[in-house]
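J.: What follows is a predicted structure for the sequence shown.
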Amino acid sequence: MKFVIMRENLLEPLQKITNICINKSNLPILNNILIKLKKNILFLISHNLEIEISTKIKLCKIIKEGEISVSAKKFLEICRNFSYNDIMEISLTNNRMTIKNNYISFVLSVLPSNLFPNFVNNKFLLKFNLLNFTLIKLIESTQFSMGIKDARYYINGMLIKSKKNIMHTVTTDGYRISLCNYKNLNKIPDFSIIIPRKSIIELIKLLKKKKNSIINIKININSISFKFKKTLFTTKLINGSFPSYNTIFNKKYNYFIEFNNNILKTAIKRVSIISNKNNIIYMNIKKNYAIIISKNEIEEIAKEKIKINYFGNNFKIAFNAKYIIDILNFFKCGFVNFLLNDDISSIKIENKDNPYNSYIVMPIKL
């Protein structure tokens, strides 16, 4: 194996794929990337048993085809530390990889390519295309409420569902639920899958680097792939049934409260400075105003009074400040609506200017 490449042509693709490599894994091969030279194309592949990212580079001179696995961290750091636009010669001799130019030389140990994991290429059941910004919107609208290491493994990810050309993303950690609907989609087949949390986090990084592009999506029984122009992202799916969510979002509410988004967000952030470790915030709702309160174990107290649009009965609710801030940070609107029935029932939060996103937060019992 031998090829010659300019540092800038190698560095950016290499940075895309190395995030998922597992440092200090019990399986040394998972710390590595696979380098493959085939048909005048350089392929770089990373894998962590859940996610596989591959990218291809044509801007290189291939002298001899072949493939080998090498430490992702070391290979990336070496490439970074060559000078701008350096020409790098990379070759494999006697089970050692040499990386050099006229002045610098590195020799690295390698592992055989046949040890490198790969997904079984099952026949894809569904294929369709989606605009990049559509997928970003669906993910960013709901990703913050995914479960984290929950025993109910099926909530440690994002439900992506398509039905009658309407696509949904739904996430929950048991204390809140986020829902995004995207309508007016054409020729999208019906499906329902759960993508793991780690995969969603890595996928959104790639999506943000590929603005205004079309993503080719393929789904089979246990994996999904997203193909960009030169990059292929593949992940395993979570096998399980996502909790039912339609009933709670279609519930009727008796009380309607309108807040100025920025005023509410700023007030909660200020007051929560002294909140306890559980981020508990109390809100006294009265006619046309609300008092937001926090306190802690050493009897420190913060209060702030804000104007609201409300004409119902007085009541008091408590909630996790972080859950509300996550939602308000996503909203880019002037006003948000809180819908609820009493101080112990769920709170539905909606963006007045965006009917496609809805959020449910469970209150804390007083």
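T.: Yes, it's here.
J.: For the rest of this, base every contact and every neighbour count on C-alpha atoms.
T.: Will do.
J.: Now do the contacts for the nearest residue to residue 221 once chain neighbours are set aside.
T.: In space, and not counting its chain neighbours, residue 221 is closest to residue 125: 7.4 Å by CA to CA, 6 or more residues apart in numbering. Residue 125 sits next to 218, 219, 220, 221 when contact means CA atoms under 8 Å, 6 or more residues apart in numbering.
J.: Keep only those of those residues that are in strands.
T.: 218, 219 (DSSP state E).
J.: Neighbour-wise, which one of the contacts of residue 125 leads?
T.: In terms of neighbours by other CA atoms under 10 Å, the contacts of residue 125 top out with residue 219 at 20 neighbours.
J.: That one touches residue 227, doesn't it?
T.: No - the criterion here is CA atoms under 8 Å, and residue 219 misses it with residue 227 at 11.6 Å.
J.: what's the neighbour count on residue 260?
T.: Residues near residue 260, counting by other CA under 10 Å: 16.
J.: right, and it touches residue 334 too?
T.: Yes - under the criterion of CA under 8 Å, residue 260 makes contact with residue 334 at 5.9 Å.
J.: residues contacting residue 129?
T.: Counted by CA under 8 Å, 6+ apart, residue 129 has contacts 188, 214, 215, 216, 217.
J.: does it sit in a helix, a strand or a coil?
T.: strand (DSSP: H, G, I helix; E, B strand; the rest coil).
J.: Name the nearest residue to it, sequence neighbours excluded.
T.: Here the residue nearest residue 129, using CA to CA, 6+ apart, is residue 216, at 4.6 Å.
J.: Quick one: the strands in the stretch 251-366 of the chain, in order.
T.: Secondary structure of the stretch 251-366 of the chain (DSSP state E, counting those that start in this stretch): strands at 255-260, 280-286, 289-295, 301-307, 315-320, 335-340, 347-351, 354-361.
J.: which residues touch the shortest one?
T.: Put plainly, it is strand 347-351. By CA under 8 Å, 6+ apart, the residues outside strand 347-351 that reach it are 249, 331, 333, 335-340, 357-363.
J.: cutoff 7 Å now
T.: Strand 347-351 has contacts (CA atoms under 7 Å, 6 or more residues apart in numbering) with 331, 333, 335-340, 357-362.
J.: what packs against the one helix or strand residue 33 maps to?
T.: Assigned by DSSP states H and E, residue 33 falls within strand 32-38. Packing partners of strand 32-38 (3 or more CA pairs under 7 Å, 6 or more residues apart in numbering; DSSP states H and E): strand 41-47, strand 66-71.
J.: Quick one: distance of it to the chain centre.
T.: 26 Å (CA atoms, centre = their mean, to the nearest Å).
J.: That one vs strand 41-47, what angle?
T.: When axes from the mean of the first three to the mean of the last three CA atoms, to 10 degrees is applied, the directions of strand 32-38 and strand 41-47 differ by 160 degrees.
J.: Pull up the gap between residue 172 and residue 295, please.
T.: Going from residue 172 to residue 295 by CA to CA, to the nearest Å gives 27 Å.
J.: ok, structure two:
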Amino acid sequence: MKIEIKRETLLRPLQSIIGVVERRQTLPVLANVLLVADDQGLGLTATDLEVEIAARVDVPIAEAGQITVPARKMMDIVRNLPEGSDITVAVDQDRALVTSERSRFTLTTLPATEFPTVEDIGESQPLLLSQGSLRRLIEKTQFSMALQDVRYYLNGLLLELDPDRLRAVATDGHRLALGEVPGAVDVSESKQVIVPRKGVQELLRLLGDDDSEVRVELGSNHLRVTLTDLRFTSKLIDGRFPEYQRVIPAVDERILLADRDALRQALVRASILSNEKYRGVRFMVDQGSLRIQSNNPEQEEAVEELTVDYQGTPLEIGFNASYLLDAIGAIETDQVSIGLVDANSSCLVTAAGDASHQYVVMPMRL
């Protein structure tokens, strides 16, 4: 195997795939990147057995072949070579030689046959949508995923495929985030999969904000997302996600409309003197006004008052300020809507006049 390639051409795919390579591996080959040189160019693949990212670059191949080399060492070598350098990678028996002008590096290798790859995911119903749409969908929901919860199915993001939309849902048991984007797909009934946290974070890192098309495929045990020159594959969490529709409150009368930035800033200031562990703030709503109050074990207190659009009956309720701030931060409109039921029920946070993204926050006893 032998290839000649520009530094930047090789660095870009290496940067895309390096995130899945763990520093501590159970199998030595998982610390390596798979290089495949064939008539289609150079393919690079990295995996941790849960997430796999494969990249391809269109370069002429001097000599076809395949091998695995230490991923992070290869990345560091290429990154630290001068810009515009020409790099030659050649395999000599069980060594890989990386040369560039007066620089020469000899790396150990492992056979490509030892490298585990996922080719067929048994996909069904591919969905086509823009990179930007998929990125925003994940970005605006993933923060509600649980972190190392014993209910392992909460440590991931639910993707639900309907005949006319793709929906993402995340919950940690105290709050819930739901978003959806339209997309035509040939399915007769809903299909649900749960993508693990690492897969969600790596996919978010790979996706751009542009309108280029991505192909989303849901297999029996894997999710695959294909970009222009990248292919992302993640194992799925085997479990049953909670019936999230049941926790979304039906709100009709007590709807509070507030300026998003003013509410966010008031919450940030009020939370300064809240209990550091529970971050609790008290909402006292009345017609036309919202009073936000917090205190802590040191008997310190903060009070913020806002003019809001609220025509319902007076209500006093406690919330975790951080959860509300996360929800409000995911909303882009000037006004935010908070639907309230009673002092013991969750609230529903949405953009004013747009329910495509919904955020449910449970109340706190203060």
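T.: Good, I have the coordinates. In this text, all values refer to a predicted model and were calculated from it rather than measured experimentally.
J.: if we can go back for a sec, mind putting the strands of the stretch 251-366 of structure 1 in TSV, distance to residue 18 of structure 1 included?
T.: Formatted as TSV, these follow (distance: least, CA to CA, whole Å):
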stretch	distance to residue 18 of structure 1
strand 255-260	42
strand 280-286	38
strand 289-295	43
strand 301-307	45
strand 315-320	35
strand 335-340	40
strand 347-351	37
strand 354-361	33
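J.: Does residue 168 of structure 1 touch residue 182 like I think?
T.: Yes - using CA atoms under 7 Å, residue 168 of structure 1 is in contact with residue 182, at 6.4 Å.
J.: More neighbours: those two, which one.
T.: Taking other CA under 10 Å, residue 168 of structure 1 and residue 182 do not tie; residue 168 has more neighbours (21 against 17).
J.: Which residue, neighbours along the chain excluded, lies closest to the more buried one?
T.: Nearest to residue 168 of structure 1 is residue 181, by CA to CA, 6+ apart, at 4.6 Å.
J.: burial of residue 134 of structure 1, as a residue count?
T.: By other CA under 10 Å, neighbour count at residue 134 of structure 1 equals 15.
J.: follow-up on the earlier one: just name the most buried of the helices and strands packed on strand 32-38 of structure 1.
T.: Among these, strand 41-47 has the highest mean neighbour count (mean count of other CA atoms under 10 Å), at a mean of 23.
J.: between that strand and strand 66-71, how many degrees?
T.: Using the same axes, to 10 degrees, strand 41-47 of structure 1 lies at 40 degrees relative to strand 66-71.
J.: quick one: strand 41-47 of structure 1 to structure 2 mean distance?
T.: Average distance, strand 41-47 of structure 1 versus aligned residues of structure 2 after superposition (mean CA distance after the TM-score superposition for structure 1): 0.6 Å.
J.: quick one: the residue of structure 2 most remote from its centre from residue 95 of structure 2, how far?
T.: When distances are taken from the C-alpha mean of structure 2, residue 102 lies farthest, 41.4 Å away, according to CA atoms, centre = their mean. For residue 102 of structure 2, the distance to residue 95 of structure 2 equals 19 Å [CA to CA].
J.: that older thread, so for residue 345 of structure 1, which of the helices and strands packed on strand 32-38 of structure 1 sits nearest?
T.: strand 41-47 (43.8 Å; CA to CA).
J.: what range in structure 2 does stretch 344-356 of structure 1 sit on?
T.: The alignment of stretch 344-356 of structure 1 onto structure 2 (TM-score structural alignment) covers residues 344-356.
J.: For PyMOL, write the select line for the buried members of the contacts of strand 347-351 of structure 1.
T.: This is the PyMOL syntax for the buried subset of these, where burial follows 16 or more other CA atoms under 10 Å:
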select buried, resi 331+335+336+337+338+339+340+357+358+359+360+361+362
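J.: hmm, back to that, ok, and the contacts of residue 129 of structure 1 in structure 2?
T.: Retained in structure 2: 214, 215, 216, 217, out of the contacts of residue 129 of structure 1 (criterion both residues aligned by TM-score structural alignment, their matches' CA atoms under 8 Å).
J.: Pick out the most distant pair among those residues.
T.: Of all pairs in those, the most separated under CA to CA is 214 and 217 at 9.5 Å.
J.: buried sites along whichever helix or strand residue 16 of structure 2 is part of?
T.: Residue 16 of structure 2 is part of helix 7-17, with elements assigned from DSSP H and E. Using 16+ other CA under 10 Å as the test for burial, helix 7-17 of structure 2 gives 7, 8, 10, 11, 13, 14, 16, 17.
J.: Tell me the one among those residues nearest to residue 41 of structure 2.
T.: The closest of those, once distances to residue 41 of structure 2 are taken by CA to CA, is residue 10, at 11.7 Å.
J.: how close does the closest one get to residue 22 of structure 2?
T.: The gap separating residue 10 of structure 2 from residue 22 of structure 2 is 20 Å, by CA to CA.
J.: Burial check on residue 121 of structure 1, number of neighbours?
T.: A count of nearby residues for residue 121 of structure 1, using other CA under 10 Å, gives 8.
J.: Look at residue 172 and residue 295 of structure 1 and report which has more neighbours.
T.: Each of residue 172 of structure 1 and residue 295 has its neighbours counted (other CA under 10 Å); residue 172 has more, 28 against 20.
J.: one step back: from the contacts of residue 129 of structure 1, pick the one nearest residue 245 of structure 1.
T.: Nearest member of the contacts of residue 129 of structure 1 to residue 245 of structure 1, counting by CA to CA, is residue 188, at 22.0 Å.
J.: contacting residues around the closest residue to the closest one other than its chain neighbours?
T.: Excluding the flanking residues, the one nearest residue 188 of structure 1 by CA to CA, 6+ apart is residue 165, at 5.5 Å. By CA under 7 Å, 6+ apart, the contact set of residue 165 of structure 1 is 183, 184, 185, 186, 187, 188.
J.: picking that back up, let's have the kept ones among the contacts of residue 129 of structure 1 in TSV, adding distance to residue 137 of structure 1 and neighbour count.
T.: Compiled in TSV, those are given as follows (distance: CA to CA, whole Å; neighbours: other CA atoms under 10 Å):
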residue	distance to residue 137 of structure 1	neighbour count
214	14	18
215	14	22
216	17	17
217	16	19
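J.: Do a quick rundown of the helices in the stretch 151-300 of structure 1.
T.: Assigned by DSSP state H, counting those that start in this stretch, the helices in the stretch 151-300 of structure 1 fall at 197-208, 246-249, 261-271.
J.: Make JSON lines out of these and add mean neighbour count and distance to residue 309 of structure 1.
T.: Shown next, in JSON lines, are these (neighbours: other CA atoms under 10 Å; distance: least, CA to CA, whole Å):
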{"stretch": "helix 197-208", "mean neighbour count": "17", "distance to residue 309 of structure 1": "36"}
{"stretch": "helix 246-249", "mean neighbour count": "11", "distance to residue 309 of structure 1": "22"}
{"stretch": "helix 261-271", "mean neighbour count": "18", "distance to residue 309 of structure 1": "12"}
